[in-house]
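Undergrad: pasting the sequence and the predicted model now:
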Amino acid sequence: MKFPVLKNDRLLRAARGEEVDRIPIWIMRQAGRYLPEFRELRSKHDFFSICQTPELAVEVSLQPVRRFDLDACIIFSDILVIPQALGMTVEMRPSIGPVLPNPIVSPDDISKLDSRADICKKLGYVAEAITLARHKLDGKVPLIGFSGAPWTLMGYMIEGGGSKTLSKAKAWLYENPESSKQILKLLTDAVVDYLIMQACAGAQLLQVFESSAEHLGPELFKTYALPYIRDISSRVKTGIKTKGLDDIPMTIFAKGAHYALKELAGSGYDVVGLDWTIRPEDARAIIGNSVTLQGNLDPCALYAPQNELKQLAKDMVNKFGKIRYIANLGHGIYPDMKPENVEILINTIHES
């Protein structure tokens, strides 16, 4: 598949540990509710209709790239398209967020999942959106594809939505260890197929979101998250080579997994994303320069006065250092954020 020549490859170079002329920056959830142009489009379309309509998904993906001097575009989608592909109903309810009205309650419910689902067929609309986005970007910046990680997806599928404790999902790990591994293996297979499909469609970097790692301690993470995270990176990279594609950098973002930074650095990913609750210098001391670090400004820092925001951004860069570093927030941007503050952050990073 032939695409326009890439003009800004800072993100990819930084991910591979190569020199860059300035620190690259993109922002998790950079396409979404804080932008007035997104809210206007969203008022006319259901959330998952946007995800499932390539033209709309691409329009939303490109909105922040048109507005800001970002170094990457991320395809607009949702991690819960995988449970959808496996036969679960997922709704996006106003003021609530994602809801799965028929969650997995007992091990018997696993048989209700479509374990033979053709992920590439079910989620082909994401591939179409990625290919279209690559052409619409015209090489301006690289395009990021992504997926949720198995433990995070399992949490939603059992809890029936977001949870502050994930107590139902964690209970499964203790009460139904083999059934838990059965679900995680099913999800891992789906994620692998999904990410290889995205690479074939034109994604230039792939990020895996283990957003619920903070609910696991070291032992549970070692048993129920890390093996599947490692399996994904290994199988996706092998699958990409088998397809005759060039190597594509991969990022693992495990929110709250301070206890596993060394293990994450050795899990086969090129980039380790960090949340805002760890000091950059501590993360660098643990990981060194073996992989690229990404992050990790507190999303709430964007509420700060402009001068303070600039100083916070400069301090972050100084603490990480400019080698093997991608600037980002420590989690997704909040929906009431002022776009002008986002611009200040981006410009400050580029000037650092």
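TA: Cool, got the structure.

Undergrad: please make it C-alpha for all contacts and neighbour counts, starting now.
TA: OK.

Undergrad: look up how far Ile286 lies from Pro218.
TA: Distance, Pro218 to Ile286, using C-alpha to C-alpha, to the nearest Å: 16 Å.

Undergrad: check contacts around the closest residue to Leu220 other than its chain neighbours.
TA: Using C-alpha to C-alpha, 6 or more residues apart in numbering and skipping residues adjacent in sequence, the residue nearest Leu220 is Leu173, 8.0 Å away. If a contact means C-alpha atoms under 8 Å, 6 or more residues apart in numbering, then Leu173 has 180, 220, 224 as its contacts.

Undergrad: same thing but 10 Å
TA: Leu173 is in contact with 167, 179-181, 220, 223-224, counting by C-alpha atoms under 10 Å, 6 or more residues apart in numbering.

Undergrad: do a quick rundown of the strands in the stretch 101-250 of the chain.
TA: For the stretch 101-250 of the chain, the strands defined by DSSP state E, counting those that start in this stretch occupy 143-148, 205-210, 250-254.

Undergrad: quick check: which of these is nearest to Met316?
TA: Between Met316 and the strands of the stretch 101-250 of the chain, the tightest spacing by C-alpha to C-alpha is seen for strand 250-254, at 17.9 Å.

Undergrad: another structure for you, compare them:
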Amino acid sequence: MLRRQGGVADSRGVTATPPPGAVDTEPTSPFLRACLGLPVERTPVWLLRQAGRYMPEYRALREQHSMLELIRSPELAAQVTRMPVDAFGVDAAIVFSDILPTLVGMGLELDFVDGDGPRIGNPIASPRDVDLLGAPPAEETMSGTLGAIRLVRAELESRDVPVIGFAGAPFTLASYAIEGGTSKDFSRTKAFMLSEPAAWKRLLTKLATVQADYLLAQARAGAQALQVFDSWAGRALGREDYLRYVAPHNRELYAAVARAGVPVINFSLGVSAYLPEAAACGGDVVGLDWQLPLDEAWHTVGFDRPVQGNLDPAALLAPWRELRARIDDVLDRADGRPGHVFNVGHGLVPQTPVDNVRRLVEHVRERTSV
């Protein structure tokens, strides 16, 4: 859990000065205050995939640059990161990147195919493939994202808009690495997990180590909060397999990242059947998808734990009257408790009307202002 005071131990156990992103005990940012469970003047709001294809200015950039070009350029990534802050006044800026580029540094070949999603050119198919994976420092392999964080932090500091860094959870990254891209049934991943348990353990341990290093590097670069995305474990695995094959590695990751000195958000998609177990893996804030009502999910993890969520992103495709009612339902279920960050329960889709995003942010701000 978050350490609000004191030094930060590096990988050698040496205590060092807290990173630039380290949070003080009384931040003024509504987002950071909510992440710490402190009272706020209004409910903070930001949105998963808030900088994306639904924005005309983003689409204009994508006509000129590939996805990887945007991610690897600090200036371009910073420009995209700022877009929703400038357009809508959201309360936090999540750095523009993706969970997959860290796999490139490990030795996998990544490309983003328009209309078809990410593709791994040399997917993992054997224990030997696992053993060949490297684990270079994030400063060497993810310099573009780290540079973008530094730029955005400097640009948004005066506006009291924190920067969020992020990474993928071990199972989600393993599924991409084994399937070679997205999957409907995760059959290759589960076959590898069940038939090669020792290699599976080595793979997830290596992924947890690389992601922890990357998250800590983002905090050192100036990220004031961190989020871990576990997008696929909840969709692929039942409770017992999750506890046996995934949870130990998630706990490793969160334990390592706890020393960053910033709030860590644990976002696991589709884990309603074992939400307490997923939340118990670690993190300061529990990111909730839309599958359970907010009050029920919050009660499940404990009202003393800050939560983030949990509007169905498809609600933004509805007419404003229906969208407003659903926003109000989430806020009513939060009931003014400290520790709520308003968000969607998964990423915004490309068809999302820009005006609905604007009206959502304005409505949350107006509805919850003291």
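TA: Yes, it's here. For clarity, every value in this text was computed on a predicted model and none was experimentally measured.

Undergrad: follow-up on the earlier one: now render the contacts of Leu173 of structure 1 as CSV, adding neighbour count.
TA: Shown next, in CSV, are these (neighbours: other C-alpha atoms under 10 Å):
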residue, neighbour count
Ser167, 14
Ser179, 16
Ser180, 22
Lys181, 19
Leu220, 15
Thr223, 13
Tyr224, 18
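
Undergrad: out of these, who's nearest Leu12 of structure 1?
TA: Closest to Leu12 of structure 1 out of the contacts of Leu173 of structure 1 is Tyr224 (29.9 Å), distances taken as C-alpha to C-alpha.

Undergrad: structure 2: which residue goes with that closest one?
TA: Tyr224 of structure 1 maps onto Tyr245 in structure 2 when the alignment is built from TM-score structural alignment.

Undergrad: swap in Asp9 of structure 1?
TA: By TM-score structural alignment, Asp9 of structure 1 lines up with Ser29.

Undergrad: any idea how far the aligned partner of the residue nearest to Leu220 of structure 1 in structure 2 is from Trp200 of structure 2?
TA: Using TM-score structural alignment as the criterion, Leu173 of structure 1 maps onto Met193 of structure 2. Distance of Met193 of structure 2 to Trp200 of structure 2, computed by C-alpha to C-alpha: 5 Å.

Undergrad: find the residues that touch each one of the two.
TA: Common contact partners of Met193 of structure 2 and Trp200 (C-alpha under 10 Å, 6+ apart): 174, 245-246.

Undergrad: quick revisit: how about TSV for the strands of the stretch 101-250 of structure 1, with distance to Tyr34 of structure 1 and mean neighbour count added?
TA: Output for the strands of the stretch 101-250 of structure 1, formatted as TSV (distance: least, C-alpha to C-alpha, whole Å; neighbours: other C-alpha atoms under 10 Å):
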stretch	distance to Tyr34 of structure 1	mean neighbour count
strand 143-148	20	24
strand 205-210	21	24
strand 250-254	22	26
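
Undergrad: for Val126 of structure 1, find the nearest of those strands.
TA: From the strands of the stretch 101-250 of structure 1, taking C-alpha to C-alpha, the stretch that ends up closest is strand 143-148, at 9.2 Å.

Undergrad: would TSV of the shared contacts of Met193 and Trp200 of structure 2 with distance to Gln291 of structure 2 be doable?
TA: Below are these laid out as TSV (distance: C-alpha to C-alpha, whole Å):
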residue	distance to Gln291 of structure 2
Ala174	24
Tyr245	23
Val246	21
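
Undergrad: Arg235 of structure 2: which of these is nearest?
TA: Using C-alpha to C-alpha, Val246 is the member of those that lies nearest Arg235 of structure 2, at 12.8 Å.

Undergrad: how many residues are close by the closest one?
TA: 23 (other C-alpha atoms under 10 Å).

Undergrad: next, the contact list for it, please.
TA: By C-alpha under 10 Å, 6+ apart, Val246 of structure 2 lies in contact with 169-172, 193, 200-201, 204, 233, 237, 240, 278, 281.

Undergrad: what's the answer for Gly202 of structure 1, then?
TA: 1-3, 127-135, 142-145, 245.

Undergrad: picking that back up, right, and the match of Asp9 of structure 1 touches Arg159 too?
TA: Yes. Taking C-alpha atoms under 10 Å as the definition, Ser29 of structure 2 is a contact partner of Arg159 at 9.3 Å.

Undergrad: need the overlap of contacts for the two.
TA: Jointly contacting Ser29 of structure 2 and Arg159 under the rule C-alpha under 10 Å, 6+ apart are Asp91.

Undergrad: more neighbours: which of these two?
TA: Taking neighbours as other C-alpha under 10 Å, Ser29 of structure 2 and Arg159 compare with Ser29 leading, 17 against 11.
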